[in-house]
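Novice: need a structure here:
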Amino acid sequence: MKRSEFRTSRRSFIKATAGMGLAASLSSRAFGGTDSGNPIVLGIQGDLTGALAHDGLWEQRAVVAAANWHNKRGGIAGRPIKVVSVDTETKTDVGIRRLQQLIQEDACDFVVGSGSGGIGVASVPIAKDASVVYLPLSRTDSITTETANPYLYRFVANSSIAARASQKWMIDKIGKKWSIVLSDIAFGHSQRDAFTAALQSVGGEVVQSIALPPNVSDPLPFLLKLDRSVDGILTALWGPDSVRVYPALVTVGVGAKPKFAVSSTTNLFDVLKMGKSVDGLYAFDEVPWELSDYPNADATRTAFTEIGIGPTGRSVEGDDYVMLPSAVSCWECVSFMKRAIEGSGWASRADGIKLSNWTVANPAMPTGEMFLRPNLTVRSADQQAFADVYILQVQSGHMRVVNKIAAGDTMYSPTAAMTR
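Specialist: Prediction:
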């Protein structure tokens, strides 16, 4: 297969980003004040088509926007950031091949990884073997448990973070007895296992688990089996499934029951356009949606503006939803590169352990224009990042904060045995 058949072409990349001023990180750019002949190459293992295409586009926009913003300020250690993007098609086998392309053909030093759990889990050992720093956007637990290594840093919140952050609030606010409706994929399984354990640890229980085939056309036969005695319904849904499941819950007569969406999944579809079927829906999220709900709104506005996000957390170009937590994490991933490279003296792939050791000694990321989330810290045991997180609720056509959970209260015991 020719590279042009799967690769994000210059024309399509510019078309997708030009309206937001993001097209400047292509290899032909002249970087003022930097060594343009010796760039730091950052790959995007992007989910640009397939089930996660909408999210992948916003993640790509955020990476490119952050790279441009830093390049305007001298790049990283006097070197420009060159961004190279490929398309996983949201398929595991394709995603693996695209990662190999980024590593072998494009000579990437760092890669922002796919949001797909299957792709992410399969990609970690490939990046490690090549000594390439991998920054996955997947929230599946095993990425920073079984496969944790010094070349892996995860800035998105995994299933265990979401469950630990939410467990007490769910019991106190809604009740102890829960059903979970999940997409039957790695992500759904990870969420089910994490929330089952978390609720059990505080006296609650998941009494029923209903797994839906991904992209299920008719969820009604599955949802008719829901236990009507539960206090609340957890949802861990692949984006396309959400738009069918929430209306179907109303149809089967449980629409009035409290519902709680796990792990930033309300960013996978346009929840605010779903009407009464999502009124009052609670959701775990890594970031607020509305700029006014950020504790550092002025600093956050910089990233929002560069990426193309408006003050309500939606696109400034038309009325479009945004994969907001991943976009913020992408911005922070590029900022982490700058901070850690300049701090550690990293110069090439050979310095991956040096980068990791520096991060162990300097785990806290200072809140500001580079790092938007308060109390953002990278844990040395598994290089999983933790930060303040939130429980949100759909209220009158807006997604508003109803509870904030401090970073320290989201930390679970590490299971990784990482060696450096």
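Novice: make it CA atoms for all contacts and neighbour counts henceforth
Specialist: OK.
Novice: Could I get the full set of helices for the protein?
Specialist: Remark: helices assigned in the chain by DSSP state H are 3-6, 10-17, 53-71, 92-104, 117-129, 159-173, 186-201, 220-223, 239-251, 297-307, 324-344, 352-361.
Novice: right, and those - which one's nearest Ser142?
Specialist: Smallest distance to Ser142 across the helices of the chain (Cα to Cα): 7.2 Å, for helix 117-129.
Novice: And for the closest residue to Thr415 other than its chain neighbours, the neighbour number?
Specialist: Nearest residue to Thr415, sequence neighbours excluded (Cα to Cα, 6 or more residues apart in numbering): Thr145, at 5.6 Å. Around Thr145 sit 18 other residues, with neighbours defined as other Cα atoms under 10 Å.
Novice: structure for this one too, so we can compare:
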Amino acid sequence: MTLDRDTIDRRTVLRTLGVGGIAGIAGCTGSGGDGGDGGGDGDGGDSTTASNDGGSGGGGSSGDAEITLGLQADLTGPLSTYGFWFERVLNGYVAELNDADNGLNLELVVEDTATDGKQGATAFRKLAQQHEADFVIGSFSSGVNLATNPLAKQLKVPYFPSGSAPSTTGADGNRWVVRTAHNITQQAYLGVEWAVENLGTKWTVVYQDYAFGQQWLAALKEFLSGKGEIIAEIPVPIGTTDLNSYLNKVPDETEVLFSALILPSSINFLQQSADLNVPGQRFGDISSIEGVDIADIESAGQGASFLTGLPPALDSEANAHLREVAQVESAEENLVRQYWVAYEALSFIVKAVMESGWQSSDDHQSFIEWFETSPSVTESMEFPQGDKFIRGADHQAYMNRYISRISGTELETVAELELNEAPTEAEVDFTQESF
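Specialist: As a prediction, this is how the structure comes out:
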């Protein structure tokens, strides 16, 4: 497959890759699916703590820094596989950092969100008030993120959400919220650029009929304008398992069949669209098949393509190190592909601590102002997912992505998508807010 670079916007370069032929790293993460706000007025569940008496001998400009790191984890509920892997990789990373002679001593404390907005907010409050967390890495659920954002400002605790709803670092954000992960807007921009060039211009979008799917639909409409068209919009209620009646509405002229669905609808989408021989090349976000063994969906998923942040099989030293930290090989639970989000959030926290001179919560202002300098990082052991930058105005990170395709029992990496500028202007400027 060959791409004509002259036809691509200067902000995005698509580099076609063969399997195993990737030299660098790039990417993004997940759908951030809200996962539903299942009921639960619980107190956030039992907390867990991991710490090491790490070397505090010298190193960073901040001197010896004692840091309590909170993790607002989706340990139960629809996104529990993310919570499992976020906690697992952070336990390993905290231990590694504490063993290094870098002047830091970290303690990790964890509270369960149950993938529920109300309980997620309670979990954050416990992390901030009971555990006195200095920083909190947030849930993969956008619903939990949005419920938590106001608390971050109220309690004055820097919050690093992992979900992908655009408004998290937009209208619903504030100066205490920093997203070092991707959002749906950049996902859609990169996906449209690649798919129009490689799959087709006539799209049908099958989407979950709530915020996650609706935001995907809106973003796809924006970036397809002038390049292609959405010929059918098919909303699917949350929890739907039988998609036949919806898939029968797909027009015959469909060239790209885009799925913005969450489990269990997303897996049934693959199986039932194959059974019905629904027209269109199937395309979507990797989060739709997270925690699923490709071998289990081999026949149904053949040829389906996905926007991916960091392909697990990517042959790089940094990715191999990340997998060691997360102890991937010894895990019994199905693997998600986006645990790098939590790992890199901690990398950014450590970098900001060291470069801002942070010593305690009294230094939170200078810590946050560091992110407002629009810092950028390159692929490294600390940032295995690849090059990225943070826009200072809205505290939103921008980064590269991959296209993965189901081929046999494997996810074949077929393209790298490079994002060098934000595809849209910032809707807000948090630097104008007072602390």
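Novice: that older thread, tell me which of the helices of the first structure sits most buried.
Specialist: Ranked by mean neighbour count, the helices of the first structure are led by helix 53-71 with a mean of 26 (mean count of other Cα atoms under 10 Å).
Novice: Find me the equivalent region of it in the second structure.
Specialist: Using TM-score structural alignment, helix 53-71 of the first structure corresponds to residues 80-98 of the second structure.
Novice: From the rest of the structure, what touches the matching stretch?
Specialist: Outside stretch 80-98 of the second structure, the residues within contact range by Cα atoms under 8 Å, 6 or more residues apart in numbering are 50-56, 71, 73-76, 104-108, 110, 114-115, 139-140, 291, 325-327, 333-336, 338-340, 342-343, 346.
Novice: so which of the helices of the first structure gets nearest Val378 of the first structure?
Specialist: Nearest of these (Cα to Cα): helix 352-361, 7.4 Å.
Novice: ok, average deviation of that closest one from the second structure?
Specialist: Average distance, helix 352-361 of the first structure versus aligned residues of the second structure after superposition (mean Cα distance after the TM-score superposition for the first structure): 2.2 Å.
Novice: tell me which strands and helices that helix is in contact with?
Specialist: On a contact count with 3 or more Cα pairs under 8 Å, 6 or more residues apart in numbering; DSSP states H and E, helix 352-361 of the first structure meets helix 324-344.
Novice: what residues does the helix it packs on touch?
Specialist: The contact list for helix 324-344 of the first structure (Cα under 8 Å, 6+ apart) reads 58-59, 61-63, 65-67, 70, 75-77, 112, 135, 137, 155-156, 264, 267, 285-287, 289, 303, 313, 346-347, 354-355, 358-359, 365, 370-372.
Novice: picking up where we left off before, for Ala416 of the first structure, see how far away the residue nearest to Thr415 of the first structure is.
Specialist: Noted for Thr145 of the first structure: a distance of 5 Å to Ala416 of the first structure, by Cα to Cα, to the nearest Å.
Novice: For these two, list the residues in contact with both.
Specialist: Here Thr145 of the first structure and Ala416 have Asp382 as joint contacts, going by Cα under 8 Å, 6+ apart.
Novice: Nearest spatial neighbour of the counterpart of Phe31 of the first structure in the second structure, chain-adjacent residues omitted?
Specialist: Counting by TM-score structural alignment, Phe31 of the first structure lines up with Gly54 in the second structure. In this structure, Gly54 of the second structure finds its nearest non-sequential neighbour in Asn98, 3.8 Å apart by Cα to Cα, 6+ apart.
Novice: Quick check: the one you found vs Ala320 of the second structure, distance?
Specialist: Taking Cα to Cα as the measure, Asn98 of the second structure falls 20 Å from Ala320 of the second structure.
Novice: Next: Asp363 of the second structure.
Specialist: Taking Cα to Cα, one finds Asp363 of the second structure at 35 Å from Ala320 of the second structure.
Novice: next one: Gly191 of the second structure
Specialist: Relative to Ala320 of the second structure, Gly191 of the second structure is positioned 26 Å away (Cα to Cα).
Novice: likewise Thr308 of the second structure?
Specialist: The value you get for Thr308 of the second structure to Ala320 of the second structure, if Cα to Cα is used, is 17 Å.
Novice: Kindly report the same for Asp172 of the second structure.
Specialist: Asp172 of the second structure sits 36 Å away from Ala320 of the second structure, going by Cα to Cα.
Novice: re the thing from before, what is the equivalent residue in the second structure for the residue nearest to Thr415 of the first structure?
Specialist: In the second structure, Thr145 of the first structure lands on Gly170 (TM-score structural alignment).
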